[in-house]
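*Asks:* This is the structure alone, sequence omitted:
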């Protein structure tokens, strides 16, 4: 095994982009939905508009250049090549921070917060707010390698992230995450390696107890209602990917429109856009993310993480005792899996920051980058 860290320069062959355009031009479209809302999934007209832009107006080379400018690297950990962004701050009083994306996100979830977090002075902030950022791509996602056997579960990914931060020479560091990134970051908090100073979550994976449900406040009842709505209306993808990821994998690998619609559904359903993702995300932002699944054929391999995680949970999953690692939580109102302060205090023994912001959803860093940056600065203020 090699332990070197190698620069990674991304350049997709033009033939691959030509193939994509050809596939898009030969799409066989489904009939329109028979309802006038999103209850059957993404509306045909919305996906056609996105694909028309993808075929005729989208510029992959712009995205490629942006990724290369951030600074991309790869290193082998536990037999698997891991891709990551590494952006060092020009400031000296910094906290190294590993930030983990989720599904159907990517390292590009953080594109608009990289500058303010690493160079706060250039963005109207204070030098004391600076972070070094490490933003890895989950195994099977983007330009990380795809596991060829079972076993790459959350526990193994967490150990890989500890190895990565050690390999980069960081003796003390923090961690941040939402979605699967929240699961990995929480696992880091439970493992509590000596180098970890604290974590920040914009989503908390938990199940309210029967007692908590029975004694829920009005605010908590609203949270329970959102959880129930997610379970009843929005979680079809989750159940399928937990149990039969290969079934959807064929479509995600072969059809760019199928992949785009599958991902668009999450931008539609769990963002703070009230079912209108175009009001929150540009076509470029959505397609950049989709391309990080299409180009490396990472659709099938990425959804297997659900299958892996489900099997881990069946064997025990996350620890149940309160976490002792310093923890900060930021709740965005569009997040389907919200948690109240009192529910959080029962699960995190060292809750150093808890705040409910007034806008934003599941893709917090993409939807509300300024609020996200403010929350991170507040979260780690006392950990420096």
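*Replies:* That came through fine. This is a predicted model, so every value here is computed, not measured. Numbering: from 1, shown residues only.

*Asks:* hey, let's count contacts and neighbours off CA atoms from now on
*Replies:* Noted.

*Asks:* Excluding sequence neighbours, find me the nearest residue to residue 104.
*Replies:* residue 263 (6.0 Å; Cα to Cα, 6 or more residues apart in numbering).

*Asks:* Check whether the one you found really touches residue 47, as I assumed.
*Replies:* No: at 10.8 Å, residue 263 and residue 47 do not qualify as touching, with contact defined as Cα atoms under 8 Å.

*Asks:* Just give the nearest non-adjacent residue to residue 101, would you?
*Replies:* residue 181 (4.9 Å).

*Asks:* Output the longest strand belonging to this structure.
*Replies:* strand 80-87 (DSSP state E).

*Asks:* so after that one, what's the next helix or strand?
*Replies:* The element immediately downstream of strand 80-87 (helix or strand, assigned by DSSP states H and E) is strand 95-100.

*Asks:* Pull the distance from that following strand to the chain's centre.
*Replies:* 14 Å (Cα atoms, centre = their mean, to the nearest Å).

*Asks:* That strand packs against which elements?
*Replies:* strand 131-136, strand 173-177, helix 180-191 (3 or more Cα pairs under 8 Å, 6 or more residues apart in numbering; DSSP states H and E).

*Asks:* what does the last one contact?
*Replies:* Here helix 180-191 makes contact (Cα atoms under 8 Å, 6 or more residues apart in numbering) with 99-103, 154-155, 157-158, 175-177, 196, 198-205, 318-319, 323-325.

*Asks:* ok, second structure coming up, stack it against the first:
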């Protein structure tokens, strides 16, 4: 497998074009309504756009991103961009454990920057250096600097195949996996398709398409499971329009969002507010610079359309398990209170070997950005016995 070092270097003319487009925005008229009731708030969006065009320093963000060791790999004909950060402490008595972490939408590999500090150098945060990881954070195909697949059919299951090949190319025959959002689906697919390579998976989200294997030998649905399914359906009816559009007509939406930076910021920014534990105040959790670094990655790489394509592919290959199918790979789950769904443990245990379950005290969908220390502690705890067993 060919692996080449990579550094982000956006052309000056692309930065100038972005700023010009923002300043030339044709703002949409709207009937007066309470802020955020019908989507992205106009006043907030104008403020963000003004900052993006006049104050946001992409070059500073680029230097920050390039502090991560990044690479491009040819994995079975698919170019995969990834960051590979090794443990800070190595040597006798300190065997770092390999871990692949997968992002989702509307995130990117950037959302793990604080989490990587915690995982790769736990001693710097008062932790045990024996808990250190070598962490690989790939960009999903079609996201950021991983180009879109040459043809259709790349769902979470095919991404899992790519990740196994990537990790083996890096010298990791066995490893752990972690993810939320789309990355949770990839992590589940890794456990389902590659149990001999994956020691365990840690999740902070359950894909909405997941349906467990329910057999005659199992208990009927509990009241908590009925409540969960009803709440999930209610959420989809009110908040799930974005996913239905992504999964059914992604190209129509991409034509707009790839041409309008303010439209892209509205589409992504609204989700960061709605899905995080910010109490309605985005900047209580995410700085403008962090939010715009992530949005700018989507803009400069023109990946919004290919990113939405993953929803199309996952709709065709959902996370559904039939018969008495079970996944024996150990699973850990961290349930953050402002996550967009809240499955009961029993719902996962119908298919998965859940060995660790934690109800977290704060945080939402973007746990790695919102609560990196809490998430890192959960990941360390989950993989601690598995790394011992793998030695």
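*Replies:* Cool, the structure landed. Just so you know, these numbers come straight off a predicted model, no measurement behind them.

*Asks:* Next, format the helices and strands packed on strand 95-100 of structure 1 as TSV and append distance to residue 20 of structure 1 and mean neighbour count.
*Replies:* What follows is these, written out as TSV (distance: least, Cα to Cα, whole Å; neighbours: other Cα atoms under 10 Å):
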stretch	distance to residue 20 of structure 1	mean neighbour count
strand 131-136	26	25
strand 173-177	31	25
helix 180-191	28	24
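
*Asks:* the strands in the stretch 201-350 of structure 1, which residues?
*Replies:* Residue ranges of the strands in the stretch 201-350 of structure 1, as given by DSSP state E, counting those that start in this stretch, are 327-331.

*Asks:* Tell me how far the aligned partner of residue 215 of structure 1 in structure 2 lies from residue 235 of structure 2.
*Replies:* Aligning on TM-score structural alignment places residue 215 of structure 1 opposite residue 222 in structure 2. Note on residue 222 of structure 2: its distance to residue 235 of structure 2, by Cα to Cα, to the nearest Å, is 20 Å.

*Asks:* what secondary structure does residue 14 of structure 2 sit in?
*Replies:* For residue 14 of structure 2, the secondary structure call by DSSP: H, G, I helix; E, B strand; the rest coil comes out as helix.

*Asks:* what's it in contact with, if anything?
*Replies:* residue 300.

*Asks:* Need the counterpart of it in structure 1.
*Replies:* Under TM-score structural alignment, residue 14 of structure 2 pairs with residue 16 in structure 1.

*Asks:* how about the residue nearest to residue 104 of structure 1, what's its partner in structure 2?
*Replies:* Checking with TM-score structural alignment, residue 263 of structure 1 has residue 268 as its match.

*Asks:* Pull out the buried positions in stretch 326-344 of structure 1.
*Replies:* Going by neighbour count (16 or more other Cα atoms under 10 Å), the buried part of stretch 326-344 of structure 1 is 326-340, 343-344.

*Asks:* cool, and stretch 71-80 of structure 2?
*Replies:* By 16+ other Cα under 10 Å, the buried positions in stretch 71-80 of structure 2 come out as 71-75, 78-80.

*Asks:* cool, stretch 201-210 of structure 1 as well?
*Replies:* Under 16+ other Cα under 10 Å, the buried positions of stretch 201-210 of structure 1 are 201-204.

*Asks:* Of those, which is the nearest to residue 298 of structure 1?
*Replies:* Nearest to residue 298 of structure 1 out of those is residue 203 (Cα to Cα; 23.9 Å).

*Asks:* Spatially nearest residue to that closest one (excluding sequence neighbours)?
*Replies:* residue 178 is the one closest to residue 203 of structure 1 (Cα to Cα, 6+ apart), at 5.1 Å.

*Asks:* Just to check, the one you found is in contact with residue 102?
*Replies:* Yes: using Cα under 8 Å, residue 178 of structure 1 is in contact with residue 102, at 6.5 Å.

*Asks:* And the two? Which one has more around it.
*Replies:* In this view residue 178 of structure 1 and residue 102 are compared by other Cα atoms under 10 Å, and residue 178 has more residues nearby, 26 against 21.

*Asks:* Translate that one into the numbering of structure 2.
*Replies:* That one, residue 178 of structure 1, aligns with residue 180 by TM-score structural alignment.

*Asks:* With residue 346 of structure 1 instead?
*Replies:* So residue 346 of structure 1 corresponds to residue 350, using TM-score structural alignment.

*Asks:* Pick out the residue closest to the middle of structure 2.
*Replies:* Nearest to the geometric centre of structure 2 sits residue 103, at 2.2 Å (Cα atoms, centre = their mean).

*Asks:* what sits against it?
*Replies:* Residues counted as contacts of residue 103 of structure 2 (Cα under 8 Å, 6+ apart) are 109, 111, 137, 139-140, 179-183.

*Asks:* re the thing from before, from residue 100 of structure 1, how far off is the residue nearest to residue 203 of structure 1?
*Replies:* In terms of Cα to Cα, residue 178 of structure 1 sits 7 Å off from residue 100 of structure 1.

*Asks:* for residue 213 of structure 1, same thing?
*Replies:* The spacing between residue 213 of structure 1 and residue 100 of structure 1, counted by Cα to Cα, is 30 Å.

*Asks:* Among the two, which residue is more densely surrounded?
*Replies:* residue 100 (27 against 13).
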